[in-house]
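Give the three-dimensional model of this entry:
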Amino acid sequence: MPVINVSFQVLPQVPGGDIYGVVDKAIAVVQRSGVPYEVGPMETTMEGELDELLEIVKKAQQACVDAGARRVVTLVKIDYAPQGVTMAEKVGKYRG
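The predicted structure follows:
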């Protein structure tokens, strides 16, 4: 299976409105997964195999619920190419 990119954004509904702490829990799931990733101001992008990345998204949603979210809306983007696609080929020219 080719290496692809999955980007996702969690939008948790949190009592009191402190979403940053809950979003941090979702990002921690990605960090522990061991896949290459980049955190951006609006979403987190990961690189790997589709099934593994979607499982990480599911775990990140659950981490939000476990941290007190009553509901989590998750936006997911998948960049798939049969030959694979990497984050470096898309943004490498912008890195120092």
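
going forward, measure contacts between C-alpha atoms and count neighbours the same way
OK.

helices and strands around the helix ranked longest in the chain, which ones?
For the chain, the helix with the greatest residue count under DSSP state H is helix 50-66. For helix 50-66, the elements it packs on are strand 4-13, helix 19-33, strand 71-79, judged by 3 or more Cα pairs under 8 Å, 6 or more residues apart in numbering; DSSP states H and E.

ok, then the element right after the second one?
Next along the chain after helix 19-33, taking DSSP states H and E as the criterion, comes strand 37-39.

Correct me if wrong: A26 contacts K58.
No - using Cα atoms under 8 Å, A26 makes no contact with K58, being 9.6 Å away.

Proceed likewise with the subsequent sequence, for comparison:
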Amino acid sequence: MHQYTVNAALQLLPVGGTKHPYEWVDEAIAIIKRSNLKSEVGAFTTTVEGSYSDIMQLIGDINEYLINAKCREWILGVQLQMRSEADITAAEKTDKHR
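Take a look at the predicted model:
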């Protein structure tokens, strides 16, 4: 499969449940941090960089955690940017604005 670096924006939107939505989001961010993928937490999304397969594994890990933790319902928004023959990083898009 594609072996270049891709980047993704992940946004978890818990729907209802027994916990405050921020608690579920914090738990998903902890999973992202444990993945050791490069990431940056923002106010609305967390940007993650890694191989395509690592990003897909992370998405699966987040969903699996939510299922096992009995989150009633959620929306996991994913934006994925890829290039067919080269890496793409968040830094190349944002460094000029810092």
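
Can you tell me which of the helices and strands packed on helix 50-66 of the first structure is most buried?
Comparing those by mean neighbour count (mean count of other Cα atoms under 10 Å), strand 4-13 comes out on top with a mean of 21.

mean distance, the longest helix of the first structure to its aligned residues in the second structure?
In the superposition against the second structure, helix 50-66 of the first structure averages 1.7 Å from its aligned positions (mean Cα distance after the TM-score superposition for the first structure).

sorry, back to before: want to try JSON lines for the helices and strands packed on helix 50-66 of the first structure, with distance to V91 of the first structure as columns?
JSON lines is the format used below for those (distance: least, Cα to Cα, whole Å):
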{"stretch": "strand 4-13", "distance to V91 of the first structure": "12"}
{"stretch": "helix 19-33", "distance to V91 of the first structure": "20"}
{"stretch": "strand 71-79", "distance to V91 of the first structure": "14"}
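
Which one, of the ones you listed, ends up nearest to M46 of the first structure?
M46 of the first structure sits nearest to strand 4-13 of all these, at 5.4 Å, using Cα to Cα.
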